[in-house]
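Chemist: need coordinates for the below:
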Amino acid sequence: MNYSLIPDFLAMGGLVLVFASLLRRTHQTRLRYWVVGWLMILVHIIAQLVSSGLGEGRIADAASAISLSMLLLTSVTFIWAGNNMQHAWRRDLLLTLLATVPDLAFFACAAYDLESTAIYLPLTLLGMLSTLWLFRGGRCEAERAPPWWRLFSIFVAYAVQALLVLHASVEMALIWMLFSHYLAAAYFFYRGAPSATVGVIFTTLSFAAWAGVFPVADALATVWPQVHFDNEVWNLPKFLVATGMIFTLLEEQMGQAEHAALHDPLTGLPNRRMFVRRFDAALLRAREQSCRIAVFVLDLNGFKQVNDLFGHAAGDALLQAVAKRLQKSIRSNDTLARMGGDEFAVILPDLASTGMIDQLSKKLVGAFSEAIALDGHHVDIEASIGMASYPDDGENALHLYAIADHAMYVNKPVSDKV
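Modeler: So this is what the prediction gives:
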């Protein structure tokens, strides 16, 4: 038995427990695929242990076939994890694994040392057709058909596999299959990530290194057979992939926490904390570039009556509708924030003249020109608006906001001044 595999088994078992624990907290479809993939790697290591301890024989060949198959299935699982699907993951996983049956049969035949090309070429053709069906059939990326170059890449990958079967060896074809699959896993991991963070880039490069292990290890064994590398060297990339995945999850959780801390959960707008940050940054830029900025404070009139008449759910829907209308009324570089309750604020930076302030002010007022539909009722809503500008009304953010807030309060109907 190859006892050097025992540390790998223990380390991978620990990683599976870590990913399973993370899955209980996040319930991501992608993370479910990751857990399945690492479980397959664990089975791969167990099969290696069994194969190395049995020597030669049918059971050893079966263990070798299982070990190779788990490597292939792991790559397919990780490829599918990067497709960002919105469907039931069990159904998608079963379809994916079903499409890999020809490739699995290819690996099993190789493990039993079958050498007839009459077996491997049809399996290669079936593997290509099933993979094309899997992708072309809209089973990836939220039912969108993939671009033609992706289908062409699948065709090229299996064409190379067939050429290796014909003109090289089945072993070379196996190495190519594993290399191309893990390289595809690197691509899909990067492609499926919402942004290219450090964790995403690190994991992508680790997947590429994992793919490179298969041809590099074979080339070194052929060119320098006297040079021996421990298992830890070849196993390092897969542990780097696992580390990168955990780091990517950590980045995402931190990003979500930061977004939640700086945005209003009801409307999705920046909250008071984000507003202060952007207001300070806009003032600093205005001083450096000698340009104007304006701040508007808006408070809805009669909002309490809407809550009393239609309920708080309708009041929330009203705030969301107002937020959308105001967002459409401002420029892309402006900031609309919900300051709390029914109060909003807008930062208008980079203003060339006071005329632009008047123009944008009219757009904000126009956002309330039409009634808002709430549960079959049309509600006319108005807002009291106050404004202050830099440098005309002051140079301090707190002072400018106080001026705008006071102007808003002065314009507010007496019935709403509570």
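Chemist: please make it C-alpha for all contacts and neighbour counts, starting now.
Modeler: Fine.
Chemist: right, and the helix or strand after the host helix or strand of residue 191?
Modeler: Secondary structure from DSSP states H and E places residue 191 in helix 170-192. Using DSSP H and E, the next helix or strand after helix 170-192 towards the C-terminus is helix 198-223.
Chemist: can you spell out which helices and strands pack onto that following helix?
Modeler: On a contact count with 3 or more CA pairs under 8 Å, 6 or more residues apart in numbering; DSSP states H and E, helix 198-223 meets helix 170-192, helix 231-262.
Chemist: Proceed likewise with the subsequent sequence, for comparison:
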Amino acid sequence: MGGRLAFQTVRINGLVRHAPETGVAQKIAPRILAQIKRLQKDIDPFFQPVPSHLFLVGCSGCFLLDQGLSRQVKCGRKTMKHIILGWEKTVTKSVEYAESIIDTVREPLIVLDQDLRVVSVNRSFYAVFKVKPGETVGQLIYDLGNKQWNIPKLRELLENILPQKTAFDNYEVQHDFTTIGRRTMLLNARQIEQRKGMPRIILLAIEDITVRKEMEQEIKRLAYHDPLTNLPNRMLLTDRLNMAKILSDRNQKKVALMMLDIDKFKEINDTLGHHIGDLLLQVVAEKLTGILRKEDTVARFGGDEFVLVLPDQKDVQTALKVARKIINAFRKAVVLEGHALTITSSIGISIYPDHGEDVDTIMKNADCAMYRAKQAGRNQYHLYNEECRDGTIQPEPHL
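Modeler: Presented below is the predicted three-dimensional model:
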């Protein structure tokens, strides 16, 4: 409208809002009008300042109403300049006050416009992600930190999910940042309405849950793994064995189960101490892991007993070949803190479904075969058979 203001009521209450038109017009100096427009434009809608005054501009000049609307002070056009300066100062203080509150939020916050360009961020964002204001405000979010924020899952959230909803919470994203390393984040996004006729802005709150996820992983590891050898424990072994059985039924393949016991391990503990015994268990775990395939499982069953699960076996010969590898791998002496130890083991083998139709039976038959190997002189493997069940010892020869 140039220098003529068909103004209505102007109220600053977080956002600049316009009441219905009053149908009045007043000649306003272009410089003062520009100041008013600039104030309206520059007020950050996110921080929502709340100054204490209401202004009414009409044909009889400018009226200043206090917060309770209980008195009116008529002012001319000249006095209006001082009112605008006071208005600007009040808005600035309100913005600074609101910004200081937002900066106390520990989670990083980003405000985006509809083009996904950064309007504002809080202090925590700068601290956590090691970026500077000059590299942030006005930038496309994907370009932040030399395009470190060009994250496919973030694009999915902002471009596909959020446009269909006003809010979306607990959107988990993992990403490797050049500056701060790998992070796991929960993103909470909101579309926020501005005053009528203005596009929405997007508030993105970022919760860094990296430490929490690491703790959860550690708790899970401790629940399913042996703390000494870091091998699967009995609980995880049962899950793996059940899964191998299901796949065996589906693919018409066999599952080999081996029970391995370190020969005369008690003597090592009694003569050299439990510390050397623990070191020996770790060596055995490492050797067994190195022999098996990635899809196989080796678990510590308890004490000096280990269980090996070999899924997807065509026939029993493959399992026997692995048993021979284990026997041969243990022949070389191991030196632990100056003590040269020769490890031997007794291994019992059972095959699913040849030697049992359920997990408990297969485990029991492998254990039986292992004790038959011990009775036959140790340092050998024994394949379960009917003679084993009947008490007749017929160990398989090993190479």
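Chemist: quick TM-score on the pair, please.
Modeler: After superposition, the two chains reach a TM-score of 0.53 (TM-score structural alignment, normalised by the length of the second structure), with 265 aligned residues with a CA RMSD of 4.6 Å.
Chemist: on that earlier part again, quick check: which of the helices and strands packed on helix 198-223 of the first structure is buried the most?
Modeler: Highest mean neighbour count among these (mean count of other CA atoms under 10 Å): helix 170-192, with a mean of 21.
Chemist: what lies in contact with that helix?
Modeler: Helix 170-192 of the first structure has contacts (CA atoms under 8 Å, 6 or more residues apart in numbering) with 71-72, 75-76, 78-84, 107, 110, 115, 157, 161-162, 164-165, 196, 200-201, 203-208, 210-215.
Chemist: out of those, which are buried?
Modeler: Neighbour counting with 16 or more other CA atoms under 10 Å marks 71-72, 75-76, 78-84, 107, 110, 157, 161-162, 164-165, 200-201, 203-208, 210-215 as buried within the contacts of helix 170-192 of the first structure.
Chemist: return the distance of stretch 269-281 of the second structure from the chain's centre.
Modeler: From the chain centre to the centre of stretch 269-281 of the second structure is a distance of 39 Å (CA atoms, centre = their mean, to the nearest Å).
Chemist: check stretch 22-29 of the first structure too.
Modeler: Relative to its chain's centre, stretch 22-29 of the first structure lies at 14 Å (CA atoms, centre = their mean).
Chemist: can you check stretch 65-78 of the first structure too?
Modeler: 24 Å.
Chemist: can you list the residue ranges for strands in the first structure?
Modeler: For the first structure, strands defined by DSSP state E occupy the ranges 292-301, 335-340, 343-351, 372-374, 377-379, 382-390.
Chemist: deepest-packed of the ones you listed, please.
Modeler: It is strand 292-301: most buried of these by mean count of other CA under 10 Å, with a mean of 24.
Chemist: tell me which residue of the second structure matches up with residue 381 of the first structure.
Modeler: In the second structure, the residue paired with residue 381 of the first structure according to TM-score structural alignment is residue 343.
Chemist: list the residues that contact its match.
Modeler: 262-263, 330-334.
Chemist: let me have those in a markdown table, adding distance to residue 319 of the second structure as columns.
Modeler: Listed next are the contacts of residue 343 of the second structure as a markdown table, based on distance: CA to CA, whole Å:
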| residue | distance to residue 319 of the second structure |
| --- | --- |
| 262 | 19 |
| 263 | 21 |
| 330 | 17 |
| 331 | 19 |
| 332 | 22 |
| 333 | 25 |
| 334 | 25 |
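Chemist: which one of the residues you listed sits closest to residue 193 of the second structure?
Modeler: residue 262 (70.0 Å; CA to CA).
Chemist: just the helices in the stretch 251-399 of the second structure please.
Modeler: Ranges of helices within the stretch 251-399 of the second structure are 265-272, 274-291, 316-329, 359-375, 386-390, based on DSSP state H, counting those that start in this stretch.
Chemist: Serialize these to JSON lines and add fields for distance to residue 152 of the second structure and mean neighbour count.
Modeler: Shown next, in JSON lines, are those (distance: least, CA to CA, whole Å; neighbours: other CA atoms under 10 Å):
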{"stretch": "helix 265-272", "distance to residue 152 of the second structure": "53", "mean neighbour count": "13"}
{"stretch": "helix 274-291", "distance to residue 152 of the second structure": "36", "mean neighbour count": "16"}
{"stretch": "helix 316-329", "distance to residue 152 of the second structure": "44", "mean neighbour count": "17"}
{"stretch": "helix 359-375", "distance to residue 152 of the second structure": "43", "mean neighbour count": "21"}
{"stretch": "helix 386-390", "distance to residue 152 of the second structure": "59", "mean neighbour count": "12"}
